[in-house]
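Enquirer: give the three-dimensional model of this entry:
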Amino acid sequence: MANYHGFVEYEKEFILDKDVTNDICLRLWGSYSSIQLFINGHLIHQSQNWNKDNPHTIGESPFTASIPLQFLKTDSINTIAVKSGTYSGWGGAVLFELGYVNKINRRFKQHIIKDVGVSSISLFIFIYFLFQYLLRKKEKYSLYIALSGLSVSLFIMGFFCHWYSLFNFAFSYWLLTFIGGINMYLLPIHFIHSFFNIKKGMIAKVFTVFYCTLSIFVFLEFSLTNQVFYFVKYIYIFFNLSYILVVPYLFFIGIKAIRQKLEFSKIMFIGILILGISFLLSMLSFASILRFDPPIGEGFFAMIVVFSFVLAKRFAQTHQNLETAHGDLISAANEIRELNDSLEVKVASRTRELSEKNELITESLEYAAQIQQSVLPAREEMVTLFEDYFTLWKPKGIVGGDIYWRHQHEDGFLFAVIDCTGHGVPGALLTMSVTSAMDYIVEQMNIFDPADVLFHLNNIMKGKLNQGSTDPFADDGLEIALVSCTNGMSRLHFAGSKLRLFALEKGEINEYKGSRYSIGFKRSRKDQKFEQHTIHFTEETRFFLTTDGFIEQSGGPKGFGLGWERFRKLLLESRGSMSETGSFLEKSFDDYRNEREQRDDVLVIGFTLDVD
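Expert: This next block holds a predicted model:
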């Protein structure tokens, strides 16, 4: 739209005292358009850009016009007239004063000092808290108080036409002053909600939408038309009326904070109260009831200063709390360091003690291993029994619960692979008891038949292990594979308790399973009979006995147990002497286990027999 054209005249009448001898002056704080100034019909000032055909030109900066005494009347009424072009429906001149030159200039300087001082402090608040917000981006109230300071500065400098003194351009008044004034009302609402962490209700949201819409409207209208005609003509009245709602709303939030006993709520309410008083005085000034400039801008400035003080106090308190916490952390760190040093000394001492005890235990276990190995049949004894053989004996610890036993008599020999419950020291202790019982059966009772040996072994071990007691934890026993062979006979007798005998000949493997009953356990019956197998063999027959440690070892890509099927396959793949077969099985076991822990004691015996 084209700019709104027209003229407007202001007149002021006064009677001059008779004793006036000095020149008086007229101070015009500014104008929105070019002007002409008359005294009793005499032209005493005209804007340099005055154009009677187009009064809408750039406005006039603040100036003081002297009024010569010869143009004044001392005996009748004098008339001052200001003729101005209109701008966006607003008249031209604003805030003119009449008086002595010295008085007017002094008052002007006071206004400058006050307004520039207020604006400078507001700008300092803006810069300081904007910096604080950048450091503490989670604290949005720092941003709100910073923008509030900027809005107050823009409004103060614009409302009293100081922007015209710096920038003789309509932008300096319309855009800066209106947008500053609009946001000067909105931002404290957001600040007080954010500071007290009070959720914004519908009223706060309506204020936000309303003032943001006004700011956008003013900016767009001025950018497109270089004026704010529609805003002044249609919307400005609603903007003025909204003032009446903002201040009571701030009072409401302040009282709510006090009732909730929130920190700093009373000091914050003082700032709101100062704003309320300035708002009341401004209303009285606008109504011409009180004769002074409306202090609405100063009221907002005072409230922002109070809010800034509270915010600075909170920052100082937070800093003090952080310093206290830092001191507490340092003290705690020192205590922890001292405790750690003390613990290190104790741990070092305890470690030495444990190391010494562990060394003693290790030495004891190594000695026990020597004893256990001394019980095992020596190589010289084994070669008298078998044509060829290997032993794969890998205890889980230094000592173990898997052992092999042999007894040789005039007519032949007995050989057994034994798996006692547990491993380590408990298993090793049980093996000593079992071998003692086996020696007793064959040497004292003269029993050499495998099934009969297992029958008596079961009863002896149940007695030794006190399996008749009611103690639920005393339930130990063993599994065994026992073979016997008579000199000059090509027959092997086998009886077992859960363990098996494998016979490999000409690429075929035969499997003989022991009875499914264990020996020596509470559940083992004293009258339990064991099945006996008789196997005919040749020089090519290869026999294998194993405990479950080899079979149940976990490994492979999925961590499954090795199993009987893989074991049989390994036996079929074995080649060469029995010693080579033992090495092959050991390597296969280690490859399958890979880096996994050995689960149990491992014992595998392979042998061949002489047919003669």
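
Enquirer: going forward, measure contacts between C-alpha atoms and count neighbours the same way
Expert: OK.

Enquirer: residue boundaries of the helices in the stretch 451-600 of the chain?
Expert: Taking DSSP state H, counting those that start in this stretch, the helices of the stretch 451-600 of the chain run over residues 548-551, 563-573, 578-593.

Enquirer: got these as TSV, with distance to Ala503 and mean neighbour count columns?
Expert: Shown next, in TSV, are the helices of the stretch 451-600 of the chain (distance: least, CA to CA, whole Å; neighbours: other CA atoms under 10 Å):
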stretch	distance to Ala503	mean neighbour count
helix 548-551	17	21
helix 563-573	10	14
helix 578-593	13	17
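
Enquirer: of all those helices, which one is nearest Ile216?
Expert: helix 578-593 (76.1 Å; CA to CA).

Enquirer: turn the helices of the stretch 451-600 of the chain into JSON lines, including distance to Leu376.
Expert: As requested, the helices of the stretch 451-600 of the chain are exported to JSON lines (distance: least, CA to CA, whole Å):
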{"stretch": "helix 548-551", "distance to Leu376": "18"}
{"stretch": "helix 563-573", "distance to Leu376": "25"}
{"stretch": "helix 578-593", "distance to Leu376": "18"}
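
Enquirer: tell me which of these lies nearest to Ile460.
Expert: helix 548-551 (23.6 Å).

Enquirer: show me what that closest one is packed up against.
Expert: helix 563-573, strand 602-608 (3 or more CA pairs under 8 Å, 6 or more residues apart in numbering; DSSP states H and E).

Enquirer: which of these sits closest to Thr541?
Expert: strand 602-608 (6.3 Å).

Enquirer: centre of the chain to the longest helix seen in the chain, how far?
Expert: Secondary structure assigned by DSSP state H gives helix 296-375 as the longest helix of the chain. Computed by CA atoms, centre = their mean, to the nearest Å, the chain-centroid distance of helix 296-375 equals 20 Å.

Enquirer: tell me what that helix is packed against?
Expert: Secondary elements touching helix 296-375 (3+ CA pairs under 8 Å, 6+ apart): helix 101-135, helix 140-159, helix 265-286, helix 424-443.

Enquirer: quick one on the thing from earlier: out of the helices of the stretch 451-600 of the chain, flag the one nearest Lys506.
Expert: Nearest of the helices of the stretch 451-600 of the chain (CA to CA): helix 563-573, 9.7 Å.

Enquirer: now the closest one against helix 578-593, angle please.
Expert: 140 degrees (axes from the mean of the first three to the mean of the last three CA atoms, to 10 degrees).

Enquirer: one more to put side by side:
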Amino acid sequence: QENIRLEGIIQERTAEIRKQKEELTDSIEYASRIQRALLPHNKLMEDQNIEHFILFRPRDIVSGDFYWMASKNEKLLIVAADCTGHGVPGAFMSMLGMTFLDEIVIKSEITQTDRILESLREHVITSLKQSGKSIQESTKDGMDMAMVCLDKKNRTIQFSGAYNPIFLVRELKPEERSGISQGEEIELPRGSIRSETHILLQIRGDQMPIGISEKHIPFNATTLADEGYNMYMFSDGFQDQFGGPQGKKFMSRNFKKLILDLQDIPLKDQGARLERILLDWMGEISQIDDILVMGLRMNP
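Expert: Next comes the predicted model:
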């Protein structure tokens, strides 16, 4: 009799837990729809003849990675960001980031990437301090990001980064190919690599986040002429993913080689190939973090 009563209680509790889980999942899925609605539409890039792809794979239903863009004064501003955490905490931070960027850029005339990152950092710090957390706790909150300002009129790219770099890939120039064939080596910036046909330049971001940190100095901006670059902005999710025969991380150096290997196909098709390679790499291993990779190219 007692066993029957206990079984009844267990079944009742199990049903309650199942119902709570369903309600929670429904709420998170609704939050996911809101988050995706906030993400910019690709039409903004299409209207400006920016060839592109966006590989966006949240680990959970909602994502701590986000991308953002806005057109201002005949320039296109684009962000790829990675917020602290994933799932619900990361998603809250990402929505904060998108909202603040709208406020900073759309309501002002600022298009300089370093000034935008500095303003965003102040917004985030103010909101985190108001959350009631201590400074020590708040240093764990924030976001890493890469931001570009594409000026099609003057054919320039301006970049600023909070930890995150950007990769710029171009074909080798005839004189570079000629030098290589004669045994000369091209001097490349730190972190950059080349193949037989292309160079991948890594432009490093500042080593501090958008948020509270011990290092608090102005962000830098790098401006360069567009030389027909394919540009790549990304979070660390792809590089940190475990997989392969030995279940190891993909790693940054392999990611760079992979980007160079993609140059035999049009940029707009590279996202689909990247995703196939990622899924093959993962095999049966679960995705460990949100994944975001964006490819951009300014067409004439």
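
Enquirer: TM-score of the superposed pair?
Expert: After superposition, the two chains reach a TM-score (TM-score structural alignment, normalised by the length of structure 2) of 0.84; 271 aligned residues with a CA RMSD of 1.9 Å.

Enquirer: around the aligned partner of Glu511 of structure 1 in structure 2, how many other residues sit close by?
Expert: Correspondence of Glu511 of structure 1 to structure 2, assessed by TM-score structural alignment: Gln202. Neighbourhood size, Gln202 of structure 2 [other CA atoms under 10 Å]: 19.

Enquirer: any idea how far Gln202 of structure 2 is from Leu258 of structure 2?
Expert: Distance of Gln202 of structure 2 to Leu258 of structure 2, computed by CA to CA, to the nearest Å: 14 Å.

Enquirer: same deal with Trp281 of structure 2?
Expert: For Trp281 of structure 2, the distance to Leu258 of structure 2 equals 12 Å [CA to CA].

Enquirer: can you check Glu122 of structure 2 too?
Expert: With CA to CA as the criterion, Glu122 of structure 2 and Leu258 of structure 2 are 36 Å apart.

Enquirer: repeat for Leu76 of structure 2
Expert: 27 Å.

Enquirer: which residue numbers in structure 1 does stretch 281-288 of structure 2 align to?
Expert: By TM-score structural alignment, stretch 281-288 of structure 2 lines up with residues 592-599 in structure 1.

Enquirer: quick one: end-to-end distance for the matching stretch.
Expert: Termini of stretch 592-599 of structure 1 sit 13 Å apart (CA to CA).

Enquirer: kindly report the same for stretch 162-177 of structure 2.
Expert: Note: stretch 162-177 of structure 2 ends 34 Å apart using CA to CA.

Enquirer: got the buried residues for it?
Expert: Ala162, Tyr163, Asn164, Pro165, Ile166, Phe167, Leu168, Val169, Arg170, Glu171, Leu172, Arg177 (16 or more other CA atoms under 10 Å).

Enquirer: over to stretch 458-469 of structure 1?
Expert: So, applying 16+ other CA under 10 Å, buried residues of stretch 458-469 of structure 1: Asn458, Asn459, Ile460, Met461, Lys462, Leu465, Asn466, Gln467.

Enquirer: what does stretch 224-236 of structure 2 give?
Expert: Burial within stretch 224-236 of structure 2, assessed by neighbour count using 16+ other CA under 10 Å, is assigned to Asp226, Tyr229, Asn230, Met231, Tyr232, Met233, Phe234, Ser235, Asp236.

Enquirer: kindly report the same for stretch 69-87 of structure 2.
Expert: By neighbour count on 16+ other CA under 10 Å, the buried set for stretch 69-87 of structure 2 is 69-72, 75-87.

Enquirer: surely Leu385 of structure 1 meets Leu414?
Expert: No - counting by CA atoms under 8 Å, Leu385 of structure 1 does not reach Leu414; the two are 9.1 Å apart.

Enquirer: stretch 78-95 of structure 2 maps to which residues in structure 1?
Expert: The aligned range for stretch 78-95 of structure 2 is 415-432, by TM-score structural alignment.

Enquirer: measure the counterpart of Asn458 of structure 1 in structure 2 to Asp114 of structure 2 for me?
Expert: Asn458 of structure 1 maps onto Arg121 in structure 2, with residues paired by TM-score structural alignment. With distances taken as CA to CA, Arg121 of structure 2 is found 11 Å from Asp114 of structure 2.

Enquirer: how about Val152 of structure 1, what's its match in structure 2?
Expert: Per TM-score structural alignment, Val152 of structure 1 is not aligned with anything.

Enquirer: for Val152 of structure 1, give me its contacts.
Expert: Val152 of structure 1 is in contact with Ser119, Ser122, Gly180, Gly181, Met184, Gly297, Phe300, Phe301, counting by CA atoms under 8 Å, 6 or more residues apart in numbering.

Enquirer: next one: Gln241 of structure 2
Expert: Lys248, Lys249, Phe250, Met282, Gln287, Ile288, Asp289.

Enquirer: which position in structure 1 pairs with it?
Expert: In structure 1, Gln241 of structure 2 lands on Gln553 (TM-score structural alignment).

Enquirer: measure the closest residue to that match other than its chain neighbours to Ile80 of structure 1 for me?
Expert: Closest residue to Gln553 of structure 1 apart from its sequence neighbours, by CA to CA, 6 or more residues apart in numbering: Gly561 at 5.1 Å. Distance of Gly561 of structure 1 to Ile80 of structure 1, given as CA to CA: 114 Å.

Enquirer: tally of neighbours for Gln11 of structure 2?
Expert: 11.

Enquirer: from Leu24 of structure 2, how far out is it?
Expert: 20 Å.
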